[in-house]
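Participant: Structure of the sequence below:
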Amino acid sequence: MAVVDHVTSNEVKASGKFERQPNRFVTPFGDGEGELPVEKGRYRLLWAPVCPWANRSIIVRELLGLEDVISVGTLDPIRPDVPWSDWSFTLDENDRDPVLGIKLLSEAYKKADPDYSGRFTVPAVVDLETGAVVNNDYFNLTLYYETAFRKFHKKDAPDLYPVELRDEIDSLNAYIFHDINNGVYKAGFAQSQEAYSAAYKLVFDAFDTLEERLSDRRFLFGDYITESDIRLYVTLARFDVAYFNGFRVNKKMLKDYPNLWGYARDLYEEHAFGGNTDFDAIKKHYHLCCLKTNPKNILPLGPDLSIWKEPHERARLSKDPEHKYRVYND
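Facilitator: Take a look at the predicted model:
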């Protein structure tokens, strides 16, 4: 099995600090000039269950009932044996995506830009009319599903991005991204003690802040799940099984934070969350092909995942304990 860096040389600065590459395909979805047209059946979302950015796109797709609007192709958690960082369709018959007919994610990127030289990342949205990637903007993709694709939402779809909370959600999302979602990668991919130590502090300071925030509310903005909860959840789900030891963010495990741990289990029991959380795939990816510290490819047997189904008692913090979602009020 080839061991390929998950980062490019441009993503590691002279200080040893990891700075994630910018997204290349960022044209928004919408009805405006130059935007990607919002059409049923036109796009295919390529994802890998191991990737937190892709995971949240799948969660939102299910919550909003977009399964018949945007098709999905799933990539293998183990990277292919090629001399660059790629993803493959080896879970499918003949090792090809059944709709696009491609073997590697890079093929769809190269159709969009033959000179593309960055990492081939998920989630990636492919236009089925051309077979080319048209959007890989993981930071905004779920927001497009929640707004631009509104006309295709199922009846009584949850309002994950309420208009009156958008500024607050955007602010919290930025904090969660920089200090937690990407914070664990800043620690894991750091190439100096100073860069690692700074990232380590970011993560656990943020955990302490959110542990306190969740002490008197069921979800980040109160009684109902929002976009911010989805963004936080995908990192929490990977923390104990991959990041704690693999990325050396080992001050505490998630289960050592009573509020964060109960909150994560509260979300996990929802099918859109738990049903799209593949712990086996996550462990395989991070421990067998992501970490250079495991040359013999030994897959950890733990931690015990059965505890994700233990009671969380978070409903007591809600004024509407029977419902986790607010539906559109219009």
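Participant: switch to C-alpha atoms for all contacts and neighbour counts from now on
Facilitator: Noted.
Participant: in the longest helix seen in the chain, what's buried?
Facilitator: The helix of greatest length in the chain, counted in residues with DSSP state H as the criterion, is given as helix 193-213. In terms of neighbour count (16 or more other C-alpha atoms under 10 Å), helix 193-213 has its buried residues at 195-196, 199-204, 206-207, 210-211, 213.
Participant: Give me the distance between Phe244 and Phe204.
Facilitator: Using C-alpha to C-alpha, to the nearest Å, one obtains 11 Å as the distance from Phe244 to Phe204.
Participant: and for comparison, fold this next one:
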Amino acid sequence: MSESTQAAACAWQPAAKKKNNYNKRFSTGELPVEPNRYTLVWGPFCPWATPVSMLIDLLGLNTVIGKSPVFPLRHSGVDNDWFFGKKDSDEDPILKTNRLSNLCRNADPTFNDRAAVPTLVDIKSGKAVNNDSGILLTELATTWKAYETADAPDVFPEDKQAEILGYDQKIIDNLSNVINTIGDVTSQSEYDKLSTQFFDQLSEFDTLLAHRDFLLGDSVTISDLLLFARLIRFDLVFYFQNKLNQQRLEDFPNLWRYAKQCYALPAFKNNTDFTAIKQHFIQGSIDVHDFAHVLPAGPDTRKWTE
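Facilitator: As a prediction, the model looks like this:
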């Protein structure tokens, strides 16, 4: 998953990424694997940041890596940064700063782009060290094993990495990229093509999951984190906002069972915030001035636990 792919698929990602000083890795030795040295700046609304947060909990790394959630709504007049609270002055208790861009500038004083989640931050230096969700997923899954709990699943096993990356690319190409681009179509044929692409991929996954619990079999992998983060937002936002309403998630029996099974896992459920998702995608910013940005009462999310 490249940074350019993330940028294309996320409204909260920079429109164009420049070479920066926060794409460091643990596997190269640039970053020491050291407990209690890092915190993840993330937002429960973001389908790229949420899988990283889920992974930290799933592997039991939440005892050695902190979390610093941002406020889900843009502050008035500021569309290129994330704040840690509703008020401009609210600070993250771990990082002692009020906005993400400060951490990016600590790493690169010339930074003037959009601050993006997820971002891993070195608490010691106060510097952003990596903001690529794909890299963070594979790095945390492979280089922090000494700190994983005994029952942690191997979410990126060496013998299945190519298969996992293949599924990841399908999720990005046929779900995320469709969600991102369908709102820009200017013809019925363009819309029809993208809608078909989206629902064909859901149908493929539904067939695949007829005889297995997760995408690659009996155990959770990185691909499941990515897919779940899109499915949980489907009926809630994309069905209405993106006119992806040919079918509901419940209309895919195997995919719906799978999604509810994932949601039942604490690492998935505890990182799902239905209100924050609606706030970000529908309301957008703190100030609401028209009906389009008023939060809808539904859909009923109790179905996820029934």
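Participant: still on that earlier bit, relative to Gly73 of the first structure, which of the buried residues of helix 193-213 of the first structure is nearest.
Facilitator: Taking C-alpha to C-alpha as the measure, Gly73 of the first structure lies nearest Val203 of the buried residues of helix 193-213 of the first structure, at 31.7 Å.
Participant: Who are the contact partners of the closest one?
Facilitator: Counting by C-alpha atoms under 8 Å, 6 or more residues apart in numbering, Val203 of the first structure makes contact with Asp179, Ile180, Gly183, Val184, Val249.
Participant: re the thing from before, against the second structure, where does the helix or strand just after the longest helix of the first structure fall?
Facilitator: Heading C-terminal from helix 193-213 of the first structure, the first helix or strand you meet, by DSSP states H and E, is helix 227-238. Using TM-score structural alignment, the residues of the second structure aligned to helix 227-238 of the first structure are 222-233.
Participant: what does stretch 144-151 of the first structure give?
Facilitator: Following TM-score structural alignment, the partner segment of stretch 144-151 of the first structure in the second structure covers residues 139-146.
Participant: Could you measure from the residue nearest the centre of the second structure over to Phe252 of the second structure?
Facilitator: Centrality entry for the second structure: nearest residue to the mean C-alpha point is Trp48, 2.2 Å, by C-alpha atoms, centre = their mean. Summarising the geometry, the distance separating Trp48 of the second structure from Phe252 of the second structure, computed by C-alpha to C-alpha, is 24 Å.
Participant: got it, and Glu34 of the second structure?
Facilitator: Glu34 of the second structure sits 43 Å away from Phe252 of the second structure, taking C-alpha to C-alpha as the criterion.
Participant: again with Ala146 of the second structure
Facilitator: When C-alpha to C-alpha is the yardstick, Ala146 of the second structure and Phe252 of the second structure sit 39 Å from each other.
Participant: okay, these two: which has more neighbours?
Facilitator: The residue with more neighbours, out of Ala146 of the second structure and Phe252 and counting by other C-alpha atoms under 10 Å, is Phe252; that gives 16 against 10.
Participant: Map Ala276 of the second structure onto the first structure.
Facilitator: Residue correspondence, TM-score structural alignment: Ala276 of the second structure in this structure matches Ala281 in the first structure.
Participant: Quick check: which element contains that match?
Facilitator: Secondary-structure element containing Ala281 of the first structure, defined by DSSP H and E: helix 279-284.
Participant: Comparing that helix with the second structure, how large is the average distance?
Facilitator: Once superposed with the second structure, the aligned residues differ from helix 279-284 of the first structure by a mean of 0.9 Å; criterion: mean C-alpha distance after the TM-score superposition for the first structure.
Participant: And the contacts of that helix?
Facilitator: Among residues not part of helix 279-284 of the first structure, those counted as contacts by C-alpha under 8 Å, 6+ apart are Pro49, Val50, Cys51, Pro77, Ile78, Arg238, Val241, Ala242, Leu299, Pro300.
Participant: Now the buried members of those.
Facilitator: Pro49, Val50, Cys51, Pro77, Ile78, Arg238, Val241, Ala242.
Participant: Check the contact between the third one and Thr121; I expect there is one.
Facilitator: Okay, so that is Cys51 of the first structure. No: contact status for Cys51 of the first structure versus Thr121: not in contact, 9.3 Å apart, counting by C-alpha atoms under 8 Å.
Participant: Tell me which residues touch the counterpart of Ala49 of the second structure in the first structure, please.
Facilitator: When the structures are aligned by TM-score structural alignment, the residue of the first structure matched to Ala49 of the second structure is Ala54. Contacts here follow C-alpha under 8 Å, 6+ apart; on that basis Ala54 of the first structure touches Trp47, Ala48, Val122, Pro123, Tyr138.
Participant: can you check Val134 of the first structure too?
Facilitator: Contacts of Val134 of the first structure were listed using C-alpha under 8 Å, 6+ apart, and they are Phe25, Val26, Thr27, Ala112, Ala124, Val125, Val126, Asp127.
Participant: Filter these down to the ones in helices?
Facilitator: When DSSP H defines the helices, the subset of those inside them is Ala112.
Participant: Could you work out the most separated pair of the contacts of Val134 of the first structure?
Facilitator: Of all pairs drawn from the contacts of Val134 of the first structure, the one with the largest separation by C-alpha to C-alpha is Val26 and Asp127; the distance is 13.6 Å.
Participant: what's the distance between the counterpart of Ser203 of the second structure in the first structure and Asn297 of the first structure?
Facilitator: The criterion is TM-score structural alignment: under it, Ser203 of the second structure has Asp208 as its aligned partner in the first structure. Asp208 of the first structure sits at a distance of 33 Å from Asn297 of the first structure (criterion: C-alpha to C-alpha).
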